[in-house]
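J.: Have a look at this prediction, sequence included:
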Amino acid sequence: MNIHEHQAKAVLAEFGVAVPRGYAAHTVEEAAQAAEKLGGPVWVVKSQIHAGGRGKGRFEGLGPDAKGGVRVVKSAADVKASAEEMLGRVLVTHQTGPKGKQVNRLYIEEGAAIAQELYLSLLVDRDTSRVSVVASTEGGMDIEEVAASTPEKIISFSIDPATGVFPH
């Protein structure tokens, strides 16, 4: 199942997980309205495509110095300008390959002071048909690099569907 970040956060919020407030936007006007509803002083404008590495990705046609698909901005005008630049463009990341993916939706989220970044993933292991849990205290922005250089900092285990998760 592929869901966007804003959809995943809505599900988490339904179950009481604290997530930053945010709004999906399909147009520049919706992005500007989201910024107004959230208030400031910091917003995060996030491309919603089914691929990782969005922040480090690059938009086709904007040159090598252009900002990526996740941007921290400090004014409502910058939210609007980022939306104008991102919507309808193709974002190329290490996971999309050279063809990239067109950005048709943004997630405008309130900024937050991040004390610590952690990584947690639940995924289906197709070889075992079990859910695997992957976690790290090293954050998620460069989890591939963590896996390559310090694999001991990543913990993973599979959940047996017959017995579930044990407390230990």
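T.: Now that the structure is in, tell me what you want to look at. Here the structure is a predicted model, which is why all the values come from computation and not from measurement.
J.: Could you use CA atoms for every contact and neighbour count after this?
T.: OK.
J.: For stretch 124-134, measure first residue to last.
T.: 11 Å (Cα to Cα, to the nearest Å).
J.: Now do the helices in the protein.
T.: For the chain, the helices defined by DSSP state H cover 5-14, 28-38, 76-86, 143-149.
J.: Quick one: neighbours of the closest residue to residue 56 other than its chain neighbours, just the number.
T.: Among residues not flanking residue 56 along the chain, residue 68 sits closest, at 5.4 Å (Cα to Cα, 6 or more residues apart in numbering). Residues contacting residue 68 under the criterion other Cα atoms under 10 Å number 22.
J.: show me what contacts residue 3?
T.: By Cα atoms under 8 Å, 6 or more residues apart in numbering, the contact list for residue 3 reads residue 50.
J.: could you redo the last one with a cut-off of 6 Å?
T.: Listed by Cα atoms under 6 Å, 6 or more residues apart in numbering, residue 3 has no contact partners.
J.: here comes the other one, which I'd like you to weigh against the first:
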Amino acid sequence: MNFHEYQAKELFAEFGIPVPPGKVAASPEQAVDAAKALGGSQWMVKAQIHAGGRGKAGGVKFCKSTDEVKAAAAAMLGRDMETYQSGGRALPVNLVLVTDATNIAKELYLSILVDRDSKAVSFIASAQGGVDIEQVARETPEDIHTIEINFVEGLQPYQCRKLAFDMGLDAKQATQLTKIMLGLYKLFNERDLALVELNPLAILDSGVLMALDGKVNSDDNAEFRHPKLAAMRDLSQEDAAEAAAVQHNLN
């Protein structure tokens, strides 16, 4: 099962992983209402489709006024969007996510998945976030860091701190990363997930770590144990519009 970004961020927030405030919208007018409700003067409008690479396809826009928010949402909603990760298919955009625009100092990459080779749950991380991780692996493999989790001991805080220092983070950021990784590990296991990816996991100008984008895939074989996840997956356009009307909050 695949999930939209806003749904992934709802799961992140539930497990203590920091995400920027955001609201979903099914129309340009709802997008403007979302921006006004969030406050501030800068927002991101992001098309909600099951594929990465939305920015290059025009599916992520930085807006400095509610008029720009309305125009961005109008340009995305109701169209079909194809990205380099959509498998040659154009996917319909029925929802946009409006979030606070944040000032980013650095972008990191962090994911957790089942490594079939080692038969272990593993974290993959890199200080080179915001780009395709396969590209990093090809061009600078030394920037890829992997942690295999012992299934008896579970994830240990010292492993998180070591990973943080390997990526050049300071002590305060290492503490934040530890909390995020422990939350991801708990989410991964309790929801029977197959993959969670934070790209980017950003260091803001304030030094705070925050998940600005996220991808979540769950194990289809465990669907019977998670009816709420199945309901999220099966959210139809009509249901999505209703959800937008009541303005889902991400935190």
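T.: Arrived safely. These numbers were taken from a predicted model, which means no experiment stands behind them.
J.: quick revisit: ok, which of the helices of the first structure comes nearest residue 95 of the first structure?
T.: Nearest of the helices of the first structure to residue 95 of the first structure, taken as Cα to Cα: helix 143-149 at 11.3 Å.
J.: That closest one vs the second structure, average offset?
T.: With mean Cα distance after the TM-score superposition for the first structure, helix 143-149 of the first structure departs from the second structure by a mean of 1.8 Å once superposed.
J.: next one: that helix to chain centre, how far?
T.: Put simply, helix 143-149 of the first structure sits 18 Å off its chain's centre (Cα atoms, centre = their mean, to the nearest Å).
J.: now swap in stretch 80-91 of the first structure and tell me
T.: Distance, centroid of stretch 80-91 of the first structure to centroid of chain: 16 Å (Cα atoms, centre = their mean).
J.: How about stretch 177-187 of the second structure?
T.: From the chain centre to the centre of stretch 177-187 of the second structure is a distance of 14 Å (Cα atoms, centre = their mean).
J.: now it: which residue numbers in the first structure?
T.: With TM-score structural alignment applied, stretch 177-187 of the second structure matches no range in the first structure.
J.: And stretch 231-249 of the second structure, by the same measure?
T.: Stretch 231-249 of the second structure maps onto no residues of the first structure, going by TM-score structural alignment.
J.: how about the strands of the first structure, start to end?
T.: 22-25, 43-47, 58-59, 70-73, 90-92, 101-102, 106-110, 119-125, 130-136, 154-159 (DSSP state E).
J.: which residues sit in contact with the most centrally placed residue in the second structure?
T.: The residue lying closest to the centre of the second structure (Cα atoms, centre = their mean) is residue 214, at 1.2 Å. For residue 214 of the second structure, the contact set (Cα under 6 Å, 6+ apart) comprises 5, 197, 198.
J.: rerun that using 7 Å as the cut-off
T.: Residues in contact with residue 214 of the second structure (Cα atoms under 7 Å, 6 or more residues apart in numbering) are 5, 8, 9, 197, 198, 199.
J.: go on, residue 52 of the first structure?
T.: Contacts of residue 52 of the first structure (Cα under 7 Å, 6+ apart): residue 95.
J.: hang on, the earlier thing: to residue 94 of the first structure, which of the helices of the first structure lies closest?
T.: Per Cα to Cα, nearest to residue 94 of the first structure of these: helix 143-149, 10.9 Å.
J.: Taking their axis directions, whichever helix or strand residue 187 of the second structure is part of and strand 104-115 sit at what angle?
T.: Per DSSP states H and E: residue 187 of the second structure is located in helix 171-190. Relative orientation of helix 171-190 of the second structure and strand 104-115, computed by axes from the mean of the first three to the mean of the last three Cα atoms, to 10 degrees: 30 degrees.
J.: Between helix 5-14 and helix 171-190 of the second structure, find me the angle.
T.: Using the same axes, to 10 degrees: helix 171-190 of the second structure against helix 5-14 is 110 degrees.
J.: May I see the buried residues of the following helix or strand past helix 171-190 of the second structure?
T.: The helix or strand immediately downstream of helix 171-190 of the second structure is strand 193-204, counting by DSSP H and E. Buried residues in strand 193-204 of the second structure, counted by 16 or more other Cα atoms under 10 Å: 193, 194, 195, 196, 197, 198, 199, 200, 201, 202, 203.
J.: which residue in the first structure lines up with the last one?
T.: With the correspondence set by TM-score structural alignment, residue 203 of the second structure falls in a gap relative to the first structure.
J.: got the end-to-end distance for stretch 113-132 of the first structure?
T.: One end of stretch 113-132 of the first structure sits 30 Å from the other (Cα to Cα).
J.: I meant to write stretch 100-118 of the first structure there.
T.: Length of stretch 100-118 of the first structure, first residue to last, Cα to Cα: 27 Å.
J.: what's it aligned against in the second structure?
T.: Using TM-score structural alignment, the partner range for stretch 100-118 of the first structure is residues 90-108.
J.: Nearest approach to residue 146 of the first structure belongs to which of the strands of the first structure?
T.: Of all the strands of the first structure, strand 154-159 sits nearest to residue 146 of the first structure, with 7.7 Å by Cα to Cα.
J.: which residue numbers in the second structure go with that closest one?
T.: With TM-score structural alignment as the criterion, strand 154-159 of the first structure aligns to 144-149.
J.: What are the buried residues along that stretch?
T.: Residues of stretch 144-149 of the second structure classed as buried by neighbour count (16+ other Cα under 10 Å): 144, 145, 147, 148, 149.
J.: What is the most widely separated pair among those residues?
T.: 144 and 149 (16.4 Å).
J.: thinking again about what came up before, what would the strands of the first structure look like in JSON lines with distance to residue 146 of the first structure?
T.: Shown next, in JSON lines, are those (distance: least, Cα to Cα, whole Å):
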{"stretch": "strand 22-25", "distance to residue 146 of the first structure": "29"}
{"stretch": "strand 43-47", "distance to residue 146 of the first structure": "23"}
{"stretch": "strand 58-59", "distance to residue 146 of the first structure": "22"}
{"stretch": "strand 70-73", "distance to residue 146 of the first structure": "21"}
{"stretch": "strand 90-92", "distance to residue 146 of the first structure": "22"}
{"stretch": "strand 101-102", "distance to residue 146 of the first structure": "26"}
{"stretch": "strand 106-110", "distance to residue 146 of the first structure": "27"}
{"stretch": "strand 119-125", "distance to residue 146 of the first structure": "11"}
{"stretch": "strand 130-136", "distance to residue 146 of the first structure": "9"}
{"stretch": "strand 154-159", "distance to residue 146 of the first structure": "8"}
